[in-house]
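**Student:** sequence unavailable; structure follows:
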């Protein structure tokens, strides 16, 4: 079996190891969702990852409700992403852009409009806004005649990502956001061709991925899904047939890799007793499969590779606090603890000031 530190081919991307950096929202952009200079150093520091999957990045103003998160719909955003991707490449790294539409997780105080979703539903709890926490709002269903414009937004964001120097794109289809809201039956009550049957509920996901592939190519397109258990209020009554059908459709398209966020009963951020579906998905998706959620040690990651369940593992919060994570894991070195208070704050604290191992040893 391959080692966590062996190279892997992810479509057109040759990754030098299987320690993947998961997408991590950090909120260091401007209020207009433009990347900032501090982000250059943050991503450069983490270039030793086999592949960096960028923080979730908005495809449109409608779809981006997270304060200070970056987007990819304007020329200004493209220009400010360019030095970030260049810094990663100059440091020997690889980076893809994760394309994000937040669906009903958007708040109108951020976007200036009512959130949209598969159906008229709302998330429990409160949204992050520029004015602090506010109750989530009820979304309006996307109409059929709005779907083409949504696909156009994904196409534009893909073109912009490539123009900005990204090595590819990942569609965010997980975590209770728009695509997930179409996939799962406790959020999708539509009676048209995008609702009801499994075939209909995976339709938007397939159309989005096909549109992205038409620009980036299948060997530079991937997707993230969260198949087991509740995710920000989105769930499914029978997830196995749904997500195996989704994975089979993605396999037929031939995307470069599939990433699964699969929490377990002991998860730190989100937990569930719903069994992990990666073994079933593995049977129908033949491309590289990357697993995510609460992996911390090299031993934990190597175990799923040895079992044949995964080809690589993506690390999230561990990468946040350890910019040189592959070296630390390989050496069995101690890990920096994460400071939750600075996860979404502005400025360098808890962002670019986590020390590298060589600095600590000096």
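**Tutor:** The structure has been received and is ready for your questions. No experiment lies behind these values; they were computed from the predicted model shown.
**Student:** going forward, measure contacts between C-alpha atoms and count neighbours the same way
**Tutor:** Will do.
**Student:** check the chain for its longest strand and report it.
**Tutor:** Ranked by number of residues, the top strand in the chain under DSSP state E is strand 51-58.
**Student:** can you list the residues that contact the helix or strand just after that one?
**Tutor:** Next along the chain after strand 51-58, taking DSSP states H and E as the criterion, comes helix 75-90. Here helix 75-90 makes contact (C-alpha atoms under 8 Å, 6 or more residues apart in numbering) with 33-37, 39-41, 43-44, 46-47, 70-72, 94-95, 160-161, 163-166.
**Student:** among those, which are in helices?
**Tutor:** Counting by DSSP state H, the contacts of helix 75-90 place 39-41, 43-44, 160-161, 163 in helices.
**Student:** and the furthest pair within those?
**Tutor:** The largest separation in these, counting by C-alpha to C-alpha, is between 41 and 160 at 21.4 Å.
**Student:** hang on, the earlier thing: please pick the buried ones from the contacts of helix 75-90.
**Tutor:** Buried residues within those, counting neighbours by 16 or more other C-alpha atoms under 10 Å: 33-36, 39-41, 43-44, 46-47, 70-72, 94-95, 160-161, 164-166.
**Student:** any idea how far residue 50 lies from residue 278?
**Tutor:** Between residue 50 and residue 278 the distance is 21 Å, computed by C-alpha to C-alpha, to the nearest Å.
**Student:** higher neighbour count, these two?
**Tutor:** Between residue 50 and residue 278, counted using other C-alpha atoms under 10 Å, residue 50 has the larger neighbour count: 31 against 23.
**Student:** which residues does the more buried one contact?
**Tutor:** Residues near residue 50 by C-alpha under 8 Å, 6+ apart: 7, 15-21, 93-94.
**Student:** buried only: go through the residues you listed for me.
**Tutor:** By 16+ other C-alpha under 10 Å, the contacts of residue 50 give 7, 15-21, 93-94 as buried.
**Student:** comparison target, given below:
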């Protein structure tokens, strides 16, 4: 019988071997303590899913100014490092591989989370709408980052990567997707700068590249999650394609562990060729992680076509901690429902 492509081994870089092609993507659950420290319940939650080829934990903020949601775990102080050690230890004891996702929300935040300070952004362009997760707050005008602040935030990503290594993570993913800070530099709507960090695709990409360079000084295995289309917290704009065309080609020079699609593959975009994952694959020559509404069946088809090397399976892994075993043995997959977000199961 031909081997199931979902359960083929794959090597990410030099010596990082995954047992299968299924990735647990970052899914923010807002279940850290009030001090933004990972809890024992979080350690158990991830450990139960250690059969997944690779776990990428929920967005983990790199500094107090990076927060945009309640109870998001951090990775900028010793207590948080110790909390994450409990998580990585349990996952490793169960035979899993686990990456941290380094996150800065940028303008997708509110002074409520930032001790009264304005959120940071490449340009003073406000996000419209209400802050989610139960706060009756409106997004407002962010503070345009000075060059000094830009370099300071790059340093925060570097330190968070060092902390991730100390906490026992196998690698890190840089969150450059979904309209958060790095992604804000990569779109015309949110980056209206005319200095060295804006105005052209080359300049707009520098913040991403400098963070990659800084993080790679601390951690061997570094992936990046990207949304080349305006998928979340941004207006869709086909003129952004010239920016993503540029940075996706340039990423071939950085010896990344992977590029992870942060958009949704089952939504059509008229100005790119094929799905978002296929678009990334057409320009980036390394390991690609597909994302967006895949089932085991559609994931097999996508992997068999060569559109990507790994596939992120999100909500089914929330509903089924034993998802890998269920797929292997052709058991029924319990459907996901929003009520499942209330507890870490």
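**Tutor:** Good, I have the coordinates. Quick caveat: nothing in here was measured; it's all calculated off a predicted structure.
**Student:** and the TM-score between them?
**Tutor:** Here the TM-score for the pair of chains, by TM-score structural alignment, normalised by the length of structure 2, is 0.93; 339 aligned residues with a C-alpha RMSD of 1.8 Å.
**Student:** where does the longest strand of structure 1 end up in structure 2?
**Tutor:** Per the alignment by TM-score structural alignment, strand 51-58 of structure 1 matches residues 54-61 in structure 2.
**Student:** if I look at the equivalent of residue 166 of structure 2 over in structure 1, how far off is residue 86 of structure 1?
**Tutor:** Taking TM-score structural alignment, the alignment pairs residue 166 of structure 2 with residue 163 from structure 1. Remark: distance between residue 163 of structure 1 and residue 86 of structure 1 (C-alpha to C-alpha) = 12 Å.
**Student:** mutual contacts of the two, please.
**Tutor:** Both residue 163 of structure 1 and residue 86 lack any common contacting residue under the criterion C-alpha under 8 Å, 6+ apart.
**Student:** find the nearest non-adjacent residue to residue 165 of structure 2, please.
**Tutor:** Computed as C-alpha to C-alpha, 6 or more residues apart in numbering, the closest residue to residue 165 of structure 2 that is not its neighbour in sequence is residue 219, at 6.6 Å.
**Student:** check the secondary structure at that neighbour for me.
**Tutor:** Following DSSP: H, G, I helix; E, B strand; the rest coil, the label given to residue 219 of structure 2 is coil.
**Student:** okay, now the residue mapped onto it from structure 1: neighbour count?
**Tutor:** The equivalent of residue 219 of structure 2 in structure 1 is residue 216 (alignment by TM-score structural alignment). The tally of other residues near residue 216 of structure 1 (other C-alpha under 10 Å) stands at 19.
**Student:** so who does residue 216 of structure 1 touch?
**Tutor:** Contacts for residue 216 of structure 1 (C-alpha under 8 Å, 6+ apart) come out as 158-159, 162, 168-169.
**Student:** may I ask which of the residues you listed has the most neighbours?
**Tutor:** For these, neighbours tallied by other C-alpha under 10 Å; top is residue 158, 30 neighbours.
**Student:** distance of residue 81 of structure 1 from residue 12 of structure 1?
**Tutor:** Applying C-alpha to C-alpha, the value for residue 81 of structure 1 to residue 12 of structure 1 is 21 Å.
**Student:** so which helix or strand takes in the spatially most central residue of structure 2?
**Tutor:** Nearest residue to the geometric centre of structure 2 (C-alpha atoms, centre = their mean): residue 175, 4.1 Å. Per DSSP H and E, residue 175 of structure 2 falls inside strand 171-176.
**Student:** show me what that strand is in contact with.
**Tutor:** With contacts defined as C-alpha under 8 Å, 6+ apart, strand 171-176 of structure 2 is touched by 56, 59, 98-104, 161, 164-165, 182-183, 208, 212, 219-227.
**Student:** give the aligned range of the helix or strand just after that strand in structure 1.
**Tutor:** Downstream of strand 171-176 of structure 2, the first helix or strand assigned by DSSP H and E is helix 181-184. The aligned range for helix 181-184 of structure 2 in structure 1 is 178-181, by TM-score structural alignment.
**Student:** likewise for stretch 71-85 of structure 2?
**Tutor:** The alignment of stretch 71-85 of structure 2 onto structure 1 (TM-score structural alignment) spans residues 68-82.
**Student:** so for that stretch, what gets flagged as buried?
**Tutor:** For stretch 68-82 of structure 1, a neighbour-count test (16+ other C-alpha under 10 Å) marks 68-74, 77-82 as buried.
**Student:** next: stretch 21-34 of structure 1.
**Tutor:** The neighbour-count check on stretch 21-34 of structure 1 (16+ other C-alpha under 10 Å) flags 21-29, 33-34 as buried.
**Student:** out of those residues, which sit inside strands?
**Tutor:** Those of the buried residues of stretch 21-34 of structure 1 lying in strands (DSSP E): residue 21.
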